[in-house]
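sequence? don't have it. structure:
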């Protein structure tokens, strides 16, 4: 996100204007309040003088009428994570996001400070990298993706660039990748599908420049994994990589969008969205500058 804030009305009133990566924004007044959090032991922690924004105006973006606000968990000093770090035992947090078809009475979970660590078997830990023009974002270097037995490099064919930076952003729903990478993934997927399967490129309505790759037919069980810096590999199932089309429920779509812009923002080549984090415990340890992924049943 790109915050702009200043005390323009009077010395007692500070206004803010924040724009998010999906194009949504919020404008309002900054304030302080005492907040409380429940701990894993059942007790309550009281947090005094937490700075937050009281929105007076916002565009919808990907928000719905059921969403009351946003918890800021970026790197900045006004991030909720940064503000509460002295109270909860460290500058770290984790979340476990539920798939959209889950009973709405069951909530996704987010943990702060101590006991938010991601540990145990099958944990994939990846170094976080800074992005020059998005200093509050969490960047990771992605080398490519394996589908079946073929590794598909992130960087364009013939490019000297071997790695590419993506932002991990739970506030962006769908992962966005460069057009060339998207095209090579789709080409290989078509080679693995039943010839009777119907495939289509579905453009998002409203003049949006991005498109989905959708399939009407059976998708074989494939080995699918994302490769990060340092030979770290995060395994996915077909069910985790594809989602049911909300318009035509007889087809499924890859949870990735293409973009014709080779770079999302200067040195950033894509956004790793929340649908690729469903049923994963994702932990950010900002003291160690590491993000960790662990396959999990987020209902439990």
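Yep, that arrived. Note that the structure is a prediction, hence the values are computed from the model and not measured.

okay, CA-based contacts and neighbour counts for the rest of this
Fine.

Can you get me the start-to-end distance on stretch 269-278?
22 Å (CA to CA, to the nearest Å).

What residues of the longest helix along the chain count as buried?
For the chain, the helix that runs over the most residues, judged by DSSP state H, is helix 179-192. Residues of helix 179-192 classed as buried under the neighbour-count rule (16 or more other CA atoms under 10 Å) are 179, 180, 181, 182, 185.

what do you get for stretch 25-40?
Buried-residue list, stretch 25-40, by 16+ other CA under 10 Å: 25, 26, 27, 28, 29, 30.

Of these, which belong to strands?
Per DSSP state E, strands hold the following members of the buried residues of stretch 25-40: 25, 26, 27, 28, 29, 30.

From residue 271, how far off is the first one?
As defined by CA to CA, residue 25 lies at a distance of 18 Å from residue 271.

The fourth one too?
When CA to CA is applied, the distance between residue 28 and residue 271 equals 27 Å.

can you check the fifth one too?
Distance of residue 29 to residue 271, computed by CA to CA: 29 Å.

do the second one as well
With the distance defined as CA to CA, residue 26 ends up 21 Å from residue 271.

Also residue 226?
Counting by CA to CA, the gap from residue 226 to residue 271 is 14 Å.

Between the two, which has more neighbouring residues?
Per other CA atoms under 10 Å, whichever of residue 226 and residue 271 has more neighbours is residue 271, with 27 against 17.

chain center to the helix or strand hosting that one: distance?
Using DSSP states H and E, residue 271 maps to strand 270-272. Centre-to-centre, strand 270-272 and its host chain are 7 Å apart (CA atoms, centre = their mean, to the nearest Å).

this is the other structure I want to compare:
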């Protein structure tokens, strides 16, 4: 992705759990380290600040005004945040020598930023609100195929007619599966799914359907798919059942967890000599679709402790299907027909 005229190239986090497009900008009063120089609007001939009366300024959750310039503040669930000026700019997209330039994309030029960007320069919102990239491009559908978490191979992103799963199928990938989006009136820009259950080791866990349901009174609860969240967060009652099943089936001693922020279903690793350890299979069930997760999508070695951990954590509100869990799936968001489709795929080869 490139920003400005002349174009300057940046990487960013693809986030289906938010709308705003933003990058860190010079002069930067508080910024996160990134591998490229901060975007400097003074060096772009197409940069234009938006006024406080612009429709895009009105689309912000917390619009502010300073000398008739739209100023934004944006907050994320992991305590990351950004603040700066909302502006129009020319964006360039493409790969392999094929580039498309789109003028007047509204984005945040962030001068005060905090949180982790994982070597990116900002975030690109793919939610269903007017500020998101898909809304501004008028793209009725998009798809992505996320490579493994530590893979050096970049992930692929497709828009419009190029967003299709038809050519993804392989002999062992199984059929494309689809499940409808559901709308939460309290948070209509989020991609909510009707999760119906979880299986561990082939056994369906006894989780009440209400654990995954949206609370009709206040809009809390529910299940969203969010590429901007690294791991999956399960509502506490569902997480407890998953935890119990793994403890019963893995057969390794639990490791001590020193902080509530740590992954809490962790086992001492490596196992004793000559001890054969098998991990239970894990499957997420949705309305009309089952996501059979490969082992590398739900177990990881904690680099700080060396323990073998379930890549999930409990939530005191709703549930979030994170990017770690749907890596090496080609995932299609069809906003026109309101459904999500997915199929296992070797994303490093697509």
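Sure, I can see it. Fair warning: this is a prediction, and the values are worked out from it, not measured in the lab.

What about residue 237 of the first structure, how many residues nearby?
12.

can you check residue 250 of the second structure too?
Neighbours around residue 250 of the second structure, by other CA under 10 Å: 15.

Residue 322 of the second structure now?
Neighbour tally, residue 322 of the second structure, other CA under 10 Å: 21.

now residue 60 of the first structure
Using other CA under 10 Å, residue 60 of the first structure has 12 other residues around it.

correct me, but it touches residue 24?
Yes: with contact defined as CA atoms under 8 Å, residue 60 of the first structure reaches residue 24; the gap is 6.3 Å.

Wait, a strand at residue 208 of the first structure?
No: counting by DSSP: H, G, I helix; E, B strand; the rest coil, residue 208 of the first structure is not part of a strand but coil.

any idea which residue sits dead centre in the second structure?
In the second structure, the residue lying closest to the centroid (CA atoms, centre = their mean) is residue 227, at 1.3 Å.

do you know how far it is from residue 145 of the second structure?
Counting by CA to CA - residue 227 of the second structure and residue 145 of the second structure are separated by 11 Å.

before we move on, what about residue 178 of the second structure?
Counting by CA to CA - residue 178 of the second structure and residue 145 of the second structure are separated by 16 Å.

same deal with residue 107 of the second structure?
24 Å.

Now stretch 101-113 of the second structure on the first structure. Mean distance?
Here stretch 101-113 of the second structure, set against the first structure after superposition, deviates by a mean of 0.9 Å using mean CA distance after the TM-score superposition for the first structure.

Return the set of buried residues in that stretch.
Applying 16+ other CA under 10 Å to stretch 101-113 of the second structure flags 105, 106, 107, 108, 109, 110, 111, 112, 113 as buried.

In the first structure, what range does that stretch match?
Mapped onto the first structure using TM-score structural alignment, stretch 101-113 of the second structure covers residues 46-58.

chain center to the matching stretch, what's the gap?
So, by CA atoms, centre = their mean, the centroid of stretch 46-58 of the first structure is 23 Å from its chain's centroid.

any residues touching it, and which ones?
Residues from elsewhere that reach stretch 46-58 of the first structure (CA atoms under 8 Å, 6 or more residues apart in numbering): 16, 24-37, 78, 80, 83-84, 87.

Contact partners for the counterpart of residue 270 of the first structure in the second structure?
Alignment note (TM-score structural alignment): residue 270 of the first structure maps to residue 319 of the second structure. Each residue near residue 319 of the second structure by CA under 8 Å, 6+ apart is listed here: 212, 221, 222, 223, 224, 232, 233, 234, 235.

hmm, 6 Å instead?
223, 233, 234, 235 (CA atoms under 6 Å, 6 or more residues apart in numbering).

still contacting in the first structure, which of the residues you listed?
Comparing the contacts of residue 319 of the second structure with the first structure on both residues aligned by TM-score structural alignment, their matches' CA atoms under 6 Å, the contacts found in both are 223, 233, 234.

Next one: the last one from residue 109 of the second structure, what distance?
When you say that, I think you mean residue 234 of the second structure. On the measure of CA to CA, residue 234 of the second structure and residue 109 of the second structure end up 33 Å apart.

Check residue 192 of the second structure too.
29 Å.

same check, this time on residue 204 of the second structure
47 Å.

Equivalent analysis for residue 247 of the second structure, please.
47 Å.

Trace residue 188 of the second structure over to the first structure, please.
By TM-score structural alignment, residue 188 of the second structure lines up with residue 135.

ok, and the closest non-adjacent residue to that match?
Nearest residue to residue 135 of the first structure, sequence neighbours excluded (CA to CA, 6 or more residues apart in numbering): residue 75, at 7.4 Å.
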